[in-house]
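> Fold the stuff below for me.
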Amino acid sequence: MSEVLAHTLFALSDANRLQMVELLKAGPLSVGEIAAELGLKQPQTSKHLKVLLEAGIVRIEPVANRRIYHLRTEPFQDINRWSQSLEQQMIDRMTRLETYLEQQSANREE
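Predicted structure coming up:
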């Protein structure tokens, strides 16, 4: 697992940050809007958003004196590729197990 992917998964491991990602799936939001939706204080929300920003999960768009947070898709594409590789490993292992069991069964019948 790459360091970038590990950092992404760590950032998503917190329930508040995961909820923020869920909110941002619907569209960009300001810190205040995110805080209000989740019932968090703005400083706490900003700390969580900083972790998401450092992990590359969100990006900031400055608009006047507000900071609008947007969800980035790239980290989720990385997670998808990683999970697909795990799935393929499991399929390969199950296929080898099935082949082995069929061989064992055929050997017993002889």
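> rest of the way, CA atoms for contacts and neighbours
OK.
> hey, where'd the helices end up in this protein?
3-12, 15-25, 31-38, 42-54, 74-109 (DSSP state H).
> right, and those - which one's nearest I68?
helix 31-38 (7.0 Å; Cα to Cα).
> one more, for comparison:
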Amino acid sequence: MQAPEEVLHALADPLRRQILSVLARDGGATSTSLAAALPVTRQAVAKHLAALERAGLVRGHRAGREVRYEADLGPLLRTTRWLDELAAQWEHRLSAIKQLAEDERHP
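The predicted structure is shown next:
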């Protein structure tokens, strides 16, 4: 299982987010077909795909001479749940601070 920081690091790059979106929308692609639709070289796409693969967001499967990549959104969903839990914790803390401030204002 990928740590949330690995997923967030991989998604910090706008081109990686674009690649992941294309893979999720189209069901998969090769680095060559992705590069044809993006303003970067196939080698640059391959490097971005490697970063996404390390984060567990894509999986590569050999298809003849090429590798076909598909999105795996499981790590993204787990990271989203983690962020939701973190937000809920902060909301609880901020509510407690607000309550303390209001109690002090109206003794």
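> Including distance to P62 of the first structure, could the helices of the first structure go into TSV?
Listed next are the helices of the first structure as TSV, based on distance: least, Cα to Cα, whole Å:
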stretch	distance to P62 of the first structure
helix 3-12	22
helix 15-25	16
helix 31-38	11
helix 42-54	14
helix 74-109	21
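> got the ones you listed as CSV, with mean neighbour count columns?
Formatted as CSV, these follow (neighbours: other Cα atoms under 10 Å):
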stretch, mean neighbour count
helix 3-12, 16
helix 15-25, 16
helix 31-38, 16
helix 42-54, 17
helix 74-109, 12
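> mind checking which of these is nearest A64 of the first structure?
Minimum separation from A64 of the first structure across these (Cα to Cα) falls at helix 31-38, 13.7 Å.
> how big's the offset between the closest one and the second structure?
Superposed on the second structure, helix 31-38 of the first structure shows a mean distance of 1.0 Å to its aligned residues (mean Cα distance after the TM-score superposition for the first structure).
> what about that helix, distance to the chain center?
Relative to its parent chain, helix 31-38 of the first structure has a centroid offset of 21 Å by Cα atoms, centre = their mean, to the nearest Å.
> now swap in stretch 60-74 of the first structure and tell me
Taking mean C-alpha positions (Cα atoms, centre = their mean), stretch 60-74 of the first structure and its chain are 19 Å apart.
> how about it: buried residues?
Neighbour-count burial for stretch 60-74 of the first structure, counted by 16 or more other Cα atoms under 10 Å, picks out I60, R67, I68, Y69, H70, L71, R72.
> Need the distance between the two termini of that stretch.
One end of stretch 60-74 of the first structure sits 15 Å from the other (Cα to Cα, to the nearest Å).
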